[in-house]
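Engineer: Predicted model, plus sequence, below.
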Amino acid sequence: MKWKQLNDGDLRSFAVIFDSGDEVVRDLTTFAQEQKLTAAQFTGIGAFQRVTLGFFDWESKDYEEIPVDEQVEVVALLGDIAVGADDAPALHPHVVVSRRDGSALGGHLLKGTVRPTLEVVLHETPAHLRRCKDKETGLALISI
C-alpha cells in the first residue's frame, strides 16, 4: 500500500493505493489509526482476487458471510470512519463488485484481497464521529 496526502489544510485528503495481495479492511484500518482519523469518508475502485461480503441478518444480529473466490472488479467502494468505544478508528465499508459476466454482488466489505490495484480517495470530515453499540442490533452505529 502506498499513500499520498493531497492537501495541506485542516481537513486532510489522501490517495491510498493498494497493491496485489494487500488486504483492504486490515490495511485501511491501520492507515486510519496511523493518521489518527476520527471522522472520514472514502470511495474507491479497482479489483479483488477474492472478497468476503457480509449481509446483516436481523434475526441472528450477525453478518452472514458471502465468499466470492474469483477475480472481480470493484465497481464502487464506499464507507466512513468513526471512532469506536475503544477510541480507535473503525471502518464501515460497503462494496459492489462485478463478475466477468457483468453480474453484480454487494454488501458490507468484511475482507478483500486486491489484484492488481485498488484506488481509494479518503477525505476527513470536520466533526469527530463516534460509534456506540446499539442495544437492539448489537451493531456499532454512529451516534449523533
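Structural biologist: The structure has been received and is ready for your questions.
Engineer: Only C-alpha atoms from now on, for both contacts and neighbour counts.
Structural biologist: Will do.
Engineer: what about Gly79, neighbour count?
Structural biologist: By other CA atoms under 10 Å, the residues close to Gly79 number 17.
Engineer: repeat for Asp19
Structural biologist: A count of neighbours around Asp19, defined by other CA under 10 Å, yields 17.
Engineer: show me the residues around it that make contact.
Structural biologist: If you count contacts by CA atoms under 8 Å, 6 or more residues apart in numbering, Asp19 has them with Met1, Val114, Arg115, Pro116, Thr117, Leu118.
Engineer: In addition, the following structure is provided for comparison:
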Amino acid sequence: MRYSSFGIKRVIFGRLESGEDLLKSLITVAEKEGVQSGIVSLIGALTRFRLGFFDMESGEYEVIENEGLYELSSCVGNISWMDGKPIVHIHMVVSDEESIYGGHVLEGCIVGPTVEFSIIELDRTVYKKYFGDVKLNLLDL
C-alpha cells in the first residue's frame, strides 16, 4: 500500500452543458484553473457514454458505448499530472430504464441535458507514472 496525506486548497463547482464531452471538459477546467491534484465528483445525465474495462493480459481497454438518455448516478475519481498534462481519471455508473453500466470513463461521453461537478483541489501535486507490471499509469505516491 502507498498513500499520502494532503490538505484542501479550494473547491470548484460547475455545470457542463448539453453536447459537451464530459472528460475533455473536465481536463479543460483543470488546465484553466491550474488544478495540481484533486478529487472529482459528478452527477447528471448523458446522451452518449463510452466506458472502458481494462484487460490485464492485453493491457488495453475493452469499450462499451451506447446512445440514448442515461442517468449519471455516480461518477468519482481524481486529477493528477503526467507528462506535463492533467490526467482526469474517473469511473461512473449510468443507467436507463432497463440497464446499469459502469466502468472507466473514456472520451466520447456526451452531456445531455447537464452534468454538475465538484473538484476538491488538494494542496500538492500528485503525479502518475507507468507501472509495467500492471500495464497501467498509476499514482506515484
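Structural biologist: Happy to help now that I have it. Remember, predicted model here, so these are calculated numbers, not experimental data.
Engineer: Tell me how they score on TM after superposing.
Structural biologist: Between these two chains, after superposing, the TM-score reads 0.90 (TM-score structural alignment, normalised by the length of structure 2); 133 aligned residues with a CA RMSD of 1.2 Å.
Engineer: ok, and the contacts of Asp19 of structure 1 in structure 2?
Structural biologist: Contacts conserved in structure 2 for the contacts of Asp19 of structure 1, counting by both residues aligned by TM-score structural alignment, their matches' CA atoms under 8 Å: Val114, Arg115, Pro116, Thr117, Leu118.
Engineer: Please identify the helix or strand for the residue of structure 2 sitting at the aligned position of Thr43 of structure 1.
Structural biologist: If you follow Thr43 of structure 1 across to structure 2 using TM-score structural alignment, you land on Ser41. If you go by DSSP states H and E, Ser41 of structure 2 is part of strand 38-55.
Engineer: Which residue, other than its chain neighbours, is closest to the residue most central in space within structure 2?
Structural biologist: Closest residue to the average C-alpha location of structure 2: Ile90 at 2.6 Å, with CA atoms, centre = their mean. Excluding the flanking residues, the one nearest Ile90 of structure 2 by CA to CA, 6 or more residues apart in numbering is Gly77, at 4.1 Å.
Engineer: In which helix or strand does the one you found reside?
Structural biologist: Secondary structure from DSSP H and E places Gly77 of structure 2 in strand 60-82.
Engineer: Map the residue nearest to Ile90 of structure 2 across to structure 1 for me.
Structural biologist: Using TM-score structural alignment, the partner of Gly77 of structure 2 in structure 1 is Gly79.
Engineer: how close does that match get to Glu59 of structure 1?
Structural biologist: The span separating Gly79 of structure 1 from Glu59 of structure 1 equals 24 Å under the rule CA to CA, to the nearest Å.
Engineer: Give me the aligned partner of Thr129 of structure 1 over in structure 2.
Structural biologist: To be clear, residue 129 of structure 1 is Leu; Thr isn't right here. So Leu129 of structure 1 corresponds to Val126, using TM-score structural alignment.
Engineer: so who does its match touch?
Structural biologist: Gln36, Ser37, Ile79, Ser80, Trp81, Leu139, Asp140, Leu141.
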